[in-house]
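Q: pasting a predicted model and its sequence here:
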Amino acid sequence: MSDSMPEMPKAREQGAEPAPDPAAPAPLGVTRTSTGHAGVDAGLERLADADHLPAEGHTEVYEDVHRGLRDTLTALDNGPTTAPVTAPVPPHDNRS
């Protein structure tokens, strides 16, 4: 080669990993902290699925998480379900 022409990159060695595609999906590295509420934590973990999808696939994950969080909040608004309370029966007087 002459001094006026730049050197061409060498061919990759066989078995070497290809360079990562900058346009490929990549995790954002956002840390998800547990809330202690199983329903909310499940939604947070579901968000990790979007890390490996192209942008077009994020909508489905976000809608799924939103639906789960909405259901969790609705359940909180409805309050706990309890068994019906029965009135105590007064003791029977056997003095007759």
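A: Cool, the structure landed.

Q: from here on, contacts and neighbour counts on C-alpha atoms
A: Will do.

Q: excluding chain neighbours, give the residue nearest to T35 in space.
A: D41 (6.1 Å; CA to CA, 6 or more residues apart in numbering).

Q: A further structure is provided below for comparison with the first:
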Amino acid sequence: MNDEMPGLADRAAEEPYEPAGPAPLGLDRELTGHAPVDAHLARLAEVDHLPADGHLEVYEDVHRGLRAELTSLDAHPAPRPYDNRS
């Protein structure tokens, strides 16, 4: 017994499959107040206009940028010059 709908295979053969184009996810991005981080996060909007195979490059670039920002928080500021006027 065949569970498929009659004629379904015929219609599928007639209508070639075309994947849907890129579509925005509609996610809101909230500002963090830290300009470099906000700039990296703003790049995520680029994927709304890219096919899925283009997302990875943007995600990896944003990840690298955010990681660099976090790493910079661990960097110790340069020592201040000694002032012996006091």
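A: That came through, no problem. Just so it is clear, the structure is predicted and the values come from calculations on it, not from any experiment.

Q: now what about the TM-score between them?
A: The TM-score (TM-score structural alignment, normalised by the length of structure 2) is 0.71; 69 aligned residues with a CA RMSD of 2.0 Å.

Q: in structure 2, what residues pair with the lengthiest helix in structure 1?
A: Using DSSP state H, we find that the single longest helix of structure 1 is helix 55-78. With TM-score structural alignment applied, helix 55-78 of structure 1 matches the range 52-75 in structure 2.

Q: just to revisit the earlier point, packing partners of the longest helix of structure 1?
A: With contacts defined as 3 or more CA pairs under 8 Å, 6 or more residues apart in numbering; DSSP states H and E, the packing partners of helix 55-78 of structure 1 are helix 38-47.

Q: mean shift of the helix it packs on relative to structure 2?
A: Superposed on structure 2, helix 38-47 of structure 1 shows a mean distance of 0.8 Å to its aligned residues (mean CA distance after the TM-score superposition for structure 1).

Q: angle of that helix against helix 55-78?
A: For helix 38-47 of structure 1 against helix 55-78, the angle by axes from the mean of the first three to the mean of the last three CA atoms, to 10 degrees is 180 degrees.
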